[in-house]
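Engineer: sequence unavailable; structure follows:
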């Protein structure tokens, strides 16, 4: 009887989990294994044959590929700026639309609507604004700061890309923080107000600790999105000027599909994957201890 019940449980579990597990193996495990294998070869992505070269691709990544190191520096700067602004502005917007404003529903829609757009579409839209609209407005109304080459200056291009990314992604961060705010029991807020606690103390002592799950979600989402940034840069600058806005993902793409060096490209992708895994694991370890 126990065997029959156990077999039934395993069959039901396999029926629901089996298709998902099969798709996971086909589209994640097998490609990942293939990437690891090709990273130790000189395969160009075109020929049927390749040669085993060991760790030569990994050695080249760190010793001889200056563009990859520059891409790491750019991606790190972009990730830090993007992370800070998205979470800070997202929290402020969540606090705003959580009030009793009559227009709060409209504001939630307005703030979140850019998030439903493709980053490629967003990139081309803002490229048109930067290169044509802002320039013409500045020229017509004698506003020199609008005629500045936002995407053509190597020193300032990162801030333009961060601004576009924040505009597109801040709505999702706002929504997650808003869910965290609305999940705080009103009884706790009323009890603190009865005790004479002001708004700032309530926010620091009650709101922030109970919003740690929302912070964890936003930290993971914004970190991984920032590190894997590709499409918005492709649409805005294509990595220019002079590779000053080339991200790690774009460097890997060019190595594999432009230079036809799949072995080196997959080695970079493995290194990149390990970097993201280490960063997100560290974030989870730090934030998980603070969760209430």
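Structural biologist: Alright, I've got the coordinates. Just so we're clear, the structure is a prediction, and the values are computed from it rather than from any experiment.

Engineer: going by C-alpha atoms from here, please, whenever you check contacts or count neighbours.
Structural biologist: Fine.

Engineer: what's the nearest residue to residue 270 if we skip its chain neighbours?
Structural biologist: Counting by C-alpha to C-alpha, 6 or more residues apart in numbering, residue 270 lies nearest to residue 36, which is 7.0 Å off, once chain neighbours are set aside.

Engineer: give the contact list for that neighbour.
Structural biologist: Residues in contact with residue 36 (C-alpha atoms under 8 Å, 6 or more residues apart in numbering) are 266-267, 270.

Engineer: mind listing which of the residues you listed are in helices?
Structural biologist: 266-267, 270 (DSSP state H).

Engineer: hang on, isn't residue 215 packed against residue 178?
Structural biologist: No: applying C-alpha atoms under 8 Å, one finds residue 215 not in contact with residue 178, separated by 11.0 Å.

Engineer: tell me where the stretch 51-200 of the chain has helices.
Structural biologist: Here the stretch 51-200 of the chain has its helices, by DSSP state H, counting those that start in this stretch, at 56-63, 66-97, 104-112, 119-128, 134-140, 157-182, 186-194, 199-202.

Engineer: use this one as the comparison:
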């Protein structure tokens, strides 16, 4: 490895399995000291235990790296504050926050209960906001004290948040909210040396194993396009000094493919300079739609 993150202190949430585990190991391989956060819960957020986080720490230490486990609930203010404190108290600071923790409660909208909505919003959206809020407060204080850091935030959205996904109204809404949160963080925190970006990864994890079960290594190359380790190199680069100047962007990452997502941009427009009638507004809307690019299909509709 190149030591791209040598000396940096990195926090990864949901790092006991899947993408988070791959990210934590990849950062450690590049010289970072890693705080491995994980509650050890099931796919639906139930249960819990320290085993997954501890196992990742042991793997990092066995490979010659430095890591510490954190078992706090980052969707609570106390847990998020203790996460930042774990980095500062153990390693003397915090340079990179990777928000990755999450689980699923998939239902069609007519069957989606309020508890399932709240649980997914809590772990994904609130679980991004609270660690970011406490890390941002730390970085602002450091900057005001003349100890500014080249801080990095990498948030985890999803194609479901960019395009929508049938049966995942709660998850898609939360992941779309993460994109908005990332853009605001990039705009507000840049003055303190913080860069914030988001990824929309596609990989085989507990959350996606049914969708990608048949997508295995290509027989001729041995390359497993859906392995979570394929996403981590981009995350490590975004979390390093090498990404200087890159902020407020969203990237799709899958296999060997990286795509810069361009988001909402103004398309065809028409301005009469006066109030319209409903009929004229509809006629104009149809005209503009005919001139515009059609939307990409929602996941699960094709």
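Structural biologist: Yes, it's here. As the structure is a prediction and not an experimental result, all values here were calculated from the model.

Engineer: quick one: TM-score?
Structural biologist: Here the TM-score for the pair of chains, by TM-score structural alignment, normalised by the length of structure 1, is 0.27; 124 aligned residues with a C-alpha RMSD of 6.2 Å.

Engineer: tell me which residues touch the closest residue to residue 79 of structure 1 other than its chain neighbours, please.
Structural biologist: Using C-alpha to C-alpha, 6+ apart and skipping the chain neighbours, the partner closest in space to residue 79 of structure 1 is residue 226 (4.7 Å). Residues near residue 226 of structure 1 by C-alpha under 8 Å, 6+ apart: 75, 78-79, 82-83.

Engineer: OK, contacts around residue 84 of structure 2?
Structural biologist: 11, 94, 131, 134-135.

Engineer: ok, the residues you listed vs residue 25 of structure 2, which is closest?
Structural biologist: residue 11 (11.7 Å; C-alpha to C-alpha).

Engineer: quick one: the closest one and residue 36 touch, right?
Structural biologist: Yes: using C-alpha under 8 Å, residue 11 of structure 2 makes contact with residue 36 at a distance of 6.4 Å.

Engineer: past the helix or strand hosting residue 11 of structure 2, which element shows up next along the chain?
Structural biologist: Assigned by DSSP states H and E, residue 11 of structure 2 belongs to strand 9-12. Using DSSP H and E, the helix or strand that follows strand 9-12 of structure 2 towards the C-terminus is helix 18-29.

Engineer: re the thing from before, between the helices of the stretch 51-200 of structure 1, which one is nearest to residue 285 of structure 1?
Structural biologist: helix 66-97 (18.0 Å).

Engineer: show me what the closest one is packed up against.
Structural biologist: helix 104-112, helix 157-182, helix 212-227, helix 248-253 (3 or more C-alpha pairs under 8 Å, 6 or more residues apart in numbering; DSSP states H and E).

Engineer: before we move on, back to that, which among the contacts of residue 226 of structure 1 count as buried?
Structural biologist: The neighbour count (16 or more other C-alpha atoms under 10 Å) marks 75, 78-79, 82-83 as buried among the contacts of residue 226 of structure 1.

Engineer: for these, which one is nearest residue 194 of structure 1?
Structural biologist: When those are compared against residue 194 of structure 1 (criterion: C-alpha to C-alpha), the nearest one is residue 83, at 36.3 Å.

Engineer: residue contacts, the closest one?
Structural biologist: So residue 83 of structure 1 contacts 219, 222-223, 226 (C-alpha under 8 Å, 6+ apart).

Engineer: repeat that for 10 Å
Structural biologist: 77, 162, 166, 170, 218-227 (C-alpha atoms under 10 Å, 6 or more residues apart in numbering).

Engineer: do the same with residue 288 of structure 1
Structural biologist: Residues near residue 288 of structure 1 by C-alpha under 10 Å, 6+ apart: 212-213, 216, 282.

Engineer: just the element for residue 253 of structure 2, please.
Structural biologist: Element membership for residue 253 of structure 2, per DSSP H and E: strand 250-254.

Engineer: past that strand, which element shows up next along the chain?
Structural biologist: Moving toward the C-terminus from strand 250-254 of structure 2, the next element (DSSP H and E) is strand 257-261.

Engineer: quick one: list the elements packing against that next one.
Structural biologist: Applying 3 or more C-alpha pairs under 10 Å, 6 or more residues apart in numbering; DSSP states H and E, we find strand 257-261 of structure 2 packed against strand 194-202, strand 250-254.

Engineer: return the most buried member of these.
Structural biologist: Compared across those, strand 194-202 shows the largest average neighbour count, a mean of 25 (mean count of other C-alpha atoms under 10 Å).

Engineer: other SSEs contacting that strand?
Structural biologist: strand 96-98, helix 127-144, strand 151-156, helix 159-163, helix 169-189, helix 232-238, strand 250-254, strand 257-261.

Engineer: and of these, who's closest to residue 281 of structure 2?
Structural biologist: The minimum distance between residue 281 of structure 2 and those falls on helix 159-163, with 26.1 Å, by C-alpha to C-alpha.

Engineer: buried set for the closest one?
Structural biologist: Result for helix 159-163 of structure 2 [16+ other C-alpha under 10 Å]: buried residues 159-162.

Engineer: so what's residue 109 of structure 1 up against?
Structural biologist: residue 171 are the contacts of residue 109 of structure 1 under C-alpha under 10 Å, 6+ apart.
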